[in-house]
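Q: just the structure for this:
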Amino acid sequence: MSRWHSPMLVVDFKYNIIRIHRSTLDALGNPEYVEILVSPKHVRIGIRAHDKQTITSQKVNSESLLHQRSIQLYSTDLARELLEINPKWKNDQIYRMEGVLINSENMVLFNGMDSELIHSEEYATAQ
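A: Reported below is the predicted structural model:
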């Protein structure tokens, strides 16, 4: 599977944005809702698919996927919590992670320790 077709997650600490790429949503069967799970102890982030709204799920704006490669979730609190789970992550930086689909959990799992620092200019041109 090529890099652009692998499940992908980008965390932009400069603007407190979590970008869930289309490839991740495709791997999950294009769910109506997603839930973000964080394991600070294991430095992992999970994106789980849901078919209905729950107290912890977020609606997927499928219309935005017609014009963009990702959906964007804005959360200062979540971004600050994520920043604390990996000592290598720095404020005002952008990190990309490739994930692995866990079919039995209907989830894509991302290892924060395997994240890649990307430059704002590089990421802007890829969008």
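
Q: make it CA atoms for all contacts and neighbour counts henceforth
A: OK.

Q: and for the closest residue to Lys52 other than its chain neighbours, the neighbour number?
A: Distances taken as CA to CA, 6 or more residues apart in numbering place Tyr33 nearest to Lys52, at 6.4 Å, with adjacent residues excluded. By other CA atoms under 10 Å, 19 other residues sit near Tyr33.

Q: check contacts around Tyr33.
A: For Tyr33, the contact set (CA atoms under 8 Å, 6 or more residues apart in numbering) comprises 49-53, 57-60.

Q: in this structure, which spans are strands?
A: Ranges of strands in the chain, per DSSP state E, are 8-12, 17-21, 33-39, 44-50, 57-59, 70-74, 94-102, 107-111, 116-118.

Q: one more, for comparison:
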Amino acid sequence: MMSRENLCQPILSIDLKKSLIRIHRNTLRLLGDPDYIQLLINPNSKMIAIKAGDKRDYLAHKVRKYRFETGYSYELYCKDLLQTMMTVDCGWEYGNIFRLYGQFNSKAGVIQFSMLETSPSMQQNTEWSEQTL
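A: This is a model prediction of the structure:
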């Protein structure tokens, strides 16, 4: 069960089984409910960042507001991005789901998540390979 403190903290879930990134609604609210977001990965520092973007940026993802009507997170299916993430040595295994808690930097307008500080949401005992993604 999530504590009240965790509900206010930015949350990102990485689902390696479904090639899916879930961004908790509160995470986007901290960024001002942007129409577009950028997902940035720094493999050297093993960090993921989310910041507001705009439609002129070809790397930005459109946030489709209707997807929030049925849940508390925004879902992105990003097979290529997750394959890139898997090249960063974080101890992540295919078939698992990881939850990351982030830190909001209001001056920079960015939320940062450490790829090393994850809590496994679910462990799958199924064999997965790189070809699965």
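
Q: only whichever of the contacts of Tyr33 of structure 1 are buried, select them in PyMOL.
A: To isolate the buried members of the contacts of Tyr33 of structure 1 in PyMOL, using 16 or more other CA atoms under 10 Å:
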select buried, resi 49+50+57+58+59+60
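
Q: tell me which of the contacts of Tyr33 of structure 1 persist in structure 2.
A: Compared against structure 2 with both residues aligned by TM-score structural alignment, their matches' CA atoms under 8 Å, the contacts of Tyr33 of structure 1 retain 49-50, 52-53, 57-60.

Q: what lines up with Tyr101 of structure 2 in structure 1?
A: Matched to structure 1 by TM-score structural alignment, Tyr101 of structure 2 sits across from Glu98.

Q: and what of Ile23 of structure 2?
A: Using TM-score structural alignment, Ile23 of structure 2 lines up with Ile20 in structure 1.

Q: any chance of the strands of structure 1 in CSV, with distance to Leu83 of structure 1 too?
A: Below are the strands of structure 1 laid out as CSV (distance: least, CA to CA, whole Å):
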stretch, distance to Leu83 of structure 1
strand 8-12, 9
strand 17-21, 12
strand 33-39, 11
strand 44-50, 12
strand 57-59, 20
strand 70-74, 14
strand 94-102, 10
strand 107-111, 14
strand 116-118, 13
